[in-house]
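>>> this one's structure only:
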């Protein structure tokens, strides 16, 4: 194998990583909360993090739901963001968008009652979470 092969391989892997990153950014744009809900999601993020931690520890929830929640907590703990902060709007909101998308899937699978039982915030905050997840009671 020549040195050219390794350069071609490195360029191919780098190109694949850039394409995968671009696809993820587009997915974030698609699933982001619309209108004023993004600002509300950012405001609720501390309560949502406590909710996610509590739900992840709840052994009565399905394993797949808990796994998603633990993966979300691991992503949020990483110092590296999917979208750098210098990118307008998405740069600072990517954590809230990803948390909202995971929470939507959790609510659909575990139900609003489980989320309500673990919600650490106010009733108004819970209603905002209901709006963010796109589900109604």
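That came through fine. Just so we're clear, the structure is a prediction, and the values are computed from it rather than from any experiment.

>>> from here on, contacts and neighbour counts on C-alpha atoms
Noted.

>>> find the centremost residue of the chain, please.
Compute the mean C-alpha point of the chain, and by Cα atoms, centre = their mean the closest residue is residue 98, 1.8 Å away.

>>> give me the nearest residue to that one, chain neighbours excluded.
residue 28 (7.3 Å; Cα to Cα, 6 or more residues apart in numbering).

>>> and that neighbour, how many neighbours?
Neighbourhood size, residue 28 [other Cα atoms under 10 Å]: 20.

>>> and if you look at residue 133?
Counted with other Cα under 10 Å, residue 133 comes out at 20.

>>> roughly how far does it sit from residue 17?
Residue 133 sits 30 Å away from residue 17, going by Cα to Cα, to the nearest Å.

>>> and what of residue 8?
Distance from residue 8 to residue 17, by Cα to Cα: 14 Å.

>>> list the contacts of residue 45.
Listed by Cα atoms under 8 Å, 6 or more residues apart in numbering, the contact set of residue 45 reads residue 96.

>>> switch to 10 Å and redo it
Each residue near residue 45 by Cα atoms under 10 Å, 6 or more residues apart in numbering is listed here: 51, 95, 96, 97, 99, 100.

>>> now the element after the helix or strand hosting residue 18, going C-ward?
If you go by DSSP states H and E, residue 18 is part of helix 3-31. Heading C-terminal from helix 3-31, the first helix or strand you meet, by DSSP H and E, is helix 37-57.

>>> check the offset of that next one from the chain's centre.
Distance of helix 37-57 from its chain centroid, counting by Cα atoms, centre = their mean, to the nearest Å, is 10 Å.

>>> below is an additional structure, to be compared with the one above:
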């Protein structure tokens, strides 16, 4: 039992180290699309953690953000991570869909304030801001 626990702890440590190295290398990229893509998932996780602590964010948005974070850090995926290009694709698609769902009930300014990197990619993913008519709900 302790051997399995030691192996699991070592694997989690290696995974965390690999994530840290990738984030550090992403900061060395020149500004542009490749840098934004490299920073996308860490930015999503940071944004979700920030917004989950915000009392003004509705509960359903917090649940969607929690599911997005769990989806990213979960070792269980629809597509295995070791497959080139398409491995992380299920993480990115799930996070984008959950972020767009949560963004419908979060004020755009609050969402952009919580985004830790360049907001242009987030604005492109969310699309144009839809103005709701008074008295109409999103249900």
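Thanks, I have the structure now. Remember, predicted model here, so these are calculated numbers, not experimental data.

>>> contacting residues for the residue nearest to the centre of the first structure?
Applying Cα under 10 Å, 6+ apart to residue 98 of the first structure gives the contacts 27, 28, 31, 32, 72, 75, 76, 82, 104.

>>> also residue 82 of the first structure?
Residue 82 of the first structure touches 21, 24, 25, 28, 75, 90, 91, 94, 95, 98, counting by Cα under 10 Å, 6+ apart.

>>> aligned against the second structure, show me the partner of the third one.
Going back to what we said before, that points to residue 25 of the first structure. Matched to the second structure by TM-score structural alignment, residue 25 of the first structure sits unpaired.

>>> ok, residue 25 of the first structure to residue 102 of the first structure distance?
As judged by Cα to Cα, residue 25 of the first structure and residue 102 of the first structure stand 16 Å apart.

>>> please say which of the two ends up with more neighbours.
residue 102 (19 against 15).

>>> just the element for the residue nearest to the centre of the first structure, please.
helix 90-110.

>>> what's the mean distance for that helix versus the second structure?
Superposing on the second structure places helix 90-110 of the first structure at an average distance of 1.4 Å from its equivalents, by mean Cα distance after the TM-score superposition for the first structure.

>>> equivalent range in the second structure for that helix?
Under TM-score structural alignment, helix 90-110 of the first structure corresponds to residues 86-106 of the second structure.

>>> would you mark the buried spots in the matching stretch?
Of all the residues in stretch 86-106 of the second structure, those buried under the rule 16 or more other Cα atoms under 10 Å are 88-92, 94-96, 98-103, 106.

>>> same thing with stretch 69-88 of the first structure?
Quick answer for stretch 69-88 of the first structure (16+ other Cα under 10 Å): 69, 70, 72, 73, 75, 76, 82, 83.

>>> excluding chain neighbours, what is closest to the first one?
Leaving aside its chain neighbours, residue 69 of the first structure sits nearest to residue 56 (5.4 Å; criterion: Cα to Cα, 6+ apart).

>>> the third one now?
Closest residue to residue 72 of the first structure apart from its sequence neighbours, by Cα to Cα, 6+ apart: residue 99 at 6.9 Å.

>>> quick one: what's aligned to residue 78 of the first structure in the second structure?
So residue 78 of the first structure corresponds to residue 74, using TM-score structural alignment.

>>> same check, this time on residue 59 of the first structure
Looks like residue 59 of the first structure aligns to residue 55 there (TM-score structural alignment).

>>> quick check: its match vs residue 125 of the second structure, distance?
In terms of Cα to Cα, residue 55 of the second structure sits 24 Å off from residue 125 of the second structure.

>>> those two: which is more packed in?
The residue with more neighbours, out of residue 55 of the second structure and residue 125, is residue 125; 13 against 9, by other Cα under 10 Å.
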